[in-house]
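Student: coords please:
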Amino acid sequence: MKRIAFVVVLGGVVLAISQPFAMIPGQVRIDTGLLSGTVGSGQPSVRVFKGIPFAAPPLGENRWRAPQPAATWD
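Tutor: Prediction:
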């Protein structure tokens, strides 16, 4: 009985450890384009996405207007 419990617990630990790595995609598609992430330093289970534009830059006529959607890329 102890052996079965040990195998079940060990299997659960292996699944719990491997699951976060399987869930991290290399690329993510959002409505404005495709993003590629990098693995976080010190935490290999974290994917880091940098430089994601959330709005068009406030230049020229857009300077004092409400934020405009970011331009699409791909």
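Student: okay, CA-based contacts and neighbour counts for the rest of this
Tutor: Will do.
Student: Can you name the residues in contact with stretch 7-22?
Tutor: residue 45 (Cα atoms under 8 Å, 6 or more residues apart in numbering).
Student: all strands for the chain, in order.
Tutor: Counting by DSSP state E, the chain has strands at residues 27-30, 33-36, 38-40, 43-48.
Student: One more, please, to line up against the first structure:
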Amino acid sequence: MRPRTIPDWIAFVLLLIGAFAWAAFVTDVNVLDRALEPIADPLDDIVFVLIGLAGLYWIIRVITGERSHQH
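Tutor: Next comes the predicted model:
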């Protein structure tokens, strides 16, 4: 399933950021924390919440997209 709308693309980019952040987190480096902490300490928490919402968005999109293609 490909991103087609602007919200799709925003959610997709957030998911990519989250994937890279988790990959770095496994190596004990919180990339988002290091990148965003100098700007504003709670900013990385906000980004992680947005990443979580993007994940939910794509789960819903994939589930509803598969249902519409079955008919």
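Student: so what number do they get for TM-score?
Tutor: Once the chains are laid over each other, their TM-score by TM-score structural alignment, normalised by the length of structure 2 reads 0.30; 32 aligned residues with a Cα RMSD of 3.0 Å.
Student: What distance do you get for residue 9 of structure 2 to residue 57 of structure 2?
Tutor: 11 Å (Cα to Cα, to the nearest Å).
Student: same check, this time on residue 66 of structure 2
Tutor: Distance from residue 66 of structure 2 to residue 57 of structure 2, by Cα to Cα: 14 Å.
Student: Looking at these two, which one has more neighbours?
Tutor: The neighbour count for residue 66 of structure 2 versus residue 57, taken as other Cα atoms under 10 Å, is higher for residue 57 (15 against 12).
Student: list the contacts for the more buried one?
Tutor: residue 11.
Student: could you pull out the helices for structure 2?
Tutor: 6-26, 31-36, 43-70 (DSSP state H).
Student: List the buried residues for the longest one?
Tutor: Read it as helix 43-70 of structure 2. Neighbour counts over helix 43-70 of structure 2 (16 or more other Cα atoms under 10 Å) mark 43, 44, 47, 48, 50, 51, 54, 55, 58 as buried.
Student: Check the second one too.
Tutor: Along helix 31-36 of structure 2, the positions that meet the burial threshold by neighbour count (16+ other Cα under 10 Å) are 31, 32, 33.
Student: residues near residue 36 of structure 1, how many?
Tutor: 13.
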